[in-house]
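Visitor: let's see this in three dimensions:
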Amino acid sequence: MTPRDLALANRLADVAGAAIRPLFRGEWSEERKADRSYVTEADRAAEAAMRALIEAERAEDGIIGEEYGTRNEGAGRQWVLDPIDGTTSFIAGRPIFGTLIALLQDGWPVLGVIDQPIAGERWVGRIGEGTTFNGKPTKVRTCKDMGEAVLGTTTPHQFGGEDVDAFMGVAKSVAERKIIYGGDCYNYGLVASGHVDIVVEAGLKLHDFAALVPVVEGAGGTMSDWQGNPLDSESDGRVIALGDPARLEDVLEAMG
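Guide: Coordinates of the predicted model:
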């Protein structure tokens, strides 16, 4: 990863935002994909703009995009794109969705961007470097007791079977009034900035979590799967984000 990669990642966020902003709370088309999730004109326009920039400047790199699939599948360097993470929030006019941009090196996330183009909020994280929020260093906060933790998840409906019990175990270990729902990738930016302590999710795909890892870990937090293992391109989509890494064992114990 080079300074040029960082500059490109920021430009990718810029072009995605330029495609999204004119359509927010405006007129656009939408449809349901095969997995029953929604996709909008804004999702497709933002990803197309990012892919065009990568193809023009980094033709040898791979691309893994939510809407337009994979290019150069065997490349050691792959850009992972989620043009709008939180499409339901976009549809509802809630500015808590985000554009996710990650760079993988041999399957491991080394650079990540969470960009909220309406509020003008951008988290950028690099493995081995600090995370920035709108260009300034940002840090997680210490959480000495699970009972004081703020827990976030996008929706309890994403959990099925035994996953429900695991999530509820964590929910019961924190204060009832400190559980927040909704937010998708935005919650992970709030972990990196020291406002949220724990995020627990299931059913995520690579484009949903790859960018989050460098952002959270660059701010001093940690991300793992539900067994406490680091996340990579082969992870199963069950993720934990923690502002205070010392709480990992507590969370895993609460999950049973």
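Visitor: please make it C-alpha for all contacts and neighbour counts, starting now.
Guide: Will do.
Visitor: so which residues of the stretch 51-200 of the chain form strands?
Guide: 62-65, 69-71, 77-85, 98-105, 108-116, 121-126, 132-133, 136-137, 151-153, 179-181, 198-201 (DSSP state E, counting those that start in this stretch).
Visitor: any idea how far Pro245 is from Asp236?
Guide: 21 Å (CA to CA, to the nearest Å).
Visitor: which one's more surrounded, the two?
Guide: Pro245 (18 against 15; other CA atoms under 10 Å).
Visitor: one more to put side by side:
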Amino acid sequence: MIRIDSATAAELWSVAEEMAAAARRETLRHFRQGGLTAETKEADRFDPVTVADRAAETAMREVLARRRPQDAVLGEEFGATPGSSGLTWVLDPIDGTRGYLSGTPTWGVLIAVSDGDGPFLGLIDQPYVSERFMGGAGRAELSGPLGRHPLRTRPPRPLSEAILFTTFPEIGSSEERAAFDALAGNVRLTRYGMDCYAYALVAAGQIDLVVEAGLQAYDVQAPIAVISAAGGIVTDWHGRPAHEGGRILAAANSRIHEQALAILSRVG
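Guide: The predicted structure follows:
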């Protein structure tokens, strides 16, 4: 892992917040304005991308080109750009484009900084409600309409009292769906369709678990950093590092993570 001193951490946070502000402007320019159309990235299912996705990532990359040109970039819309510093900015300009198209405020802008060991700084920004969840490199903080507050995940409680979120009820393959259903059958409440906002709610101490499958690095690296800084844990369904994506289990604490893992890890 690259050692980050306090001055560098402050610079990285300054850049991340400037990028988030730039992405806010671009996403709000089109949100709920009517007439927004989307292309689909895949022929066999609707995987939308809009002008707002591309404009937001372009705006963030322009900030990086000016302030941190030595760093690499991995973005959902424009792929990978090499760097020389050993640090990579991992960007999802609109995580939850389906929600964005539908007018729900559950989408967000994801920004992470990663080294060879994974993400150590992350930001989840929800422009429409002006909430920004920040974690890592000396921060675990939420800023929003009610001011600034520390982020802290929920303390342990029985799985039978837990709240579980996922984005799609038809999660993953039939085998993965069966594992998710087995877990859902053991919790108090299961909710769907929250995109990256679900991970933010884990960090904020509102819910206990998020379970998903088929994710990419740009979907998870910011949530990993934010949740970890707030006291939670994010792994794959076998307890391994998850920063490259795949099957994701985000938990408020190690105890409920262990209980959920015992069910999900039955999948091969």
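Visitor: tell me which element the residue sitting nearest the centre point of the second structure is part of?
Guide: Nearest to the mean C-alpha position of the second structure, by CA atoms, centre = their mean, lies Pro223 at 3.6 Å. Per DSSP states H and E: Pro223 of the second structure is located in helix 217-229.
Visitor: okay, that helix sits on what stretch of the first structure?
Guide: Aligned using TM-score structural alignment, helix 217-229 of the second structure spans residues 206-218 in the first structure.
Visitor: starting at the chain centroid, how far to that stretch?
Guide: 5 Å (CA atoms, centre = their mean, to the nearest Å).
Visitor: okay, how far is it across it, tip to tip?
Guide: Its first and final residues considered, stretch 206-218 of the first structure spans 19 Å by CA to CA.
Visitor: swap in stretch 140-158 of the second structure?
Guide: Across stretch 140-158 of the second structure, first to last residue, CA to CA, it's 25 Å.
Visitor: before we move on, back to that, what's the helix holding Pro223 of the second structure packed up against?
Guide: Counting contacts by 3 or more CA pairs under 8 Å, 6 or more residues apart in numbering; DSSP states H and E, helix 217-229 of the second structure is packed against strand 88-95, strand 108-115, strand 118-126, strand 131-136, strand 139-144, helix 197-203, strand 233-235, strand 245-251.
Visitor: mean shift of the second one relative to the first structure?
Guide: Meaning strand 108-115 of the second structure. Average distance, strand 108-115 of the second structure versus aligned residues of the first structure after superposition (mean CA distance after the TM-score superposition for the first structure): 0.5 Å.
Visitor: pull up the aligned stretch in the first structure for that strand.
Guide: The aligned range for strand 108-115 of the second structure in the first structure is 98-105, by TM-score structural alignment.
Visitor: can you pull the buried residues of the matching stretch?
Guide: 98-104 (16 or more other CA atoms under 10 Å).
Visitor: circling back to that earlier point, okay, the helices and strands packed on helix 217-229 of the second structure in a markdown table with distance to Ala162 of the second structure next?
Guide: A markdown table is the format used below for these (distance: least, CA to CA, whole Å):
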| stretch | distance to Ala162 of the second structure |
| --- | --- |
| strand 88-95 | 25 |
| strand 108-115 | 24 |
| strand 118-126 | 23 |
| strand 131-136 | 22 |
| strand 139-144 | 23 |
| helix 197-203 | 11 |
| strand 233-235 | 15 |
| strand 245-251 | 10 |
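Visitor: about what we covered before: generate a markdown table for the strands of the stretch 51-200 of the first structure, with distance to Asn187 of the first structure as supplementary columns.
Guide: Output for the strands of the stretch 51-200 of the first structure, formatted as a markdown table (distance: least, CA to CA, whole Å):
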| stretch | distance to Asn187 of the first structure |
| --- | --- |
| strand 62-65 | 21 |
| strand 69-71 | 26 |
| strand 77-85 | 11 |
| strand 98-105 | 10 |
| strand 108-116 | 10 |
| strand 121-126 | 12 |
| strand 132-133 | 14 |
| strand 136-137 | 18 |
| strand 151-153 | 7 |
| strand 179-181 | 9 |
| strand 198-201 | 7 |
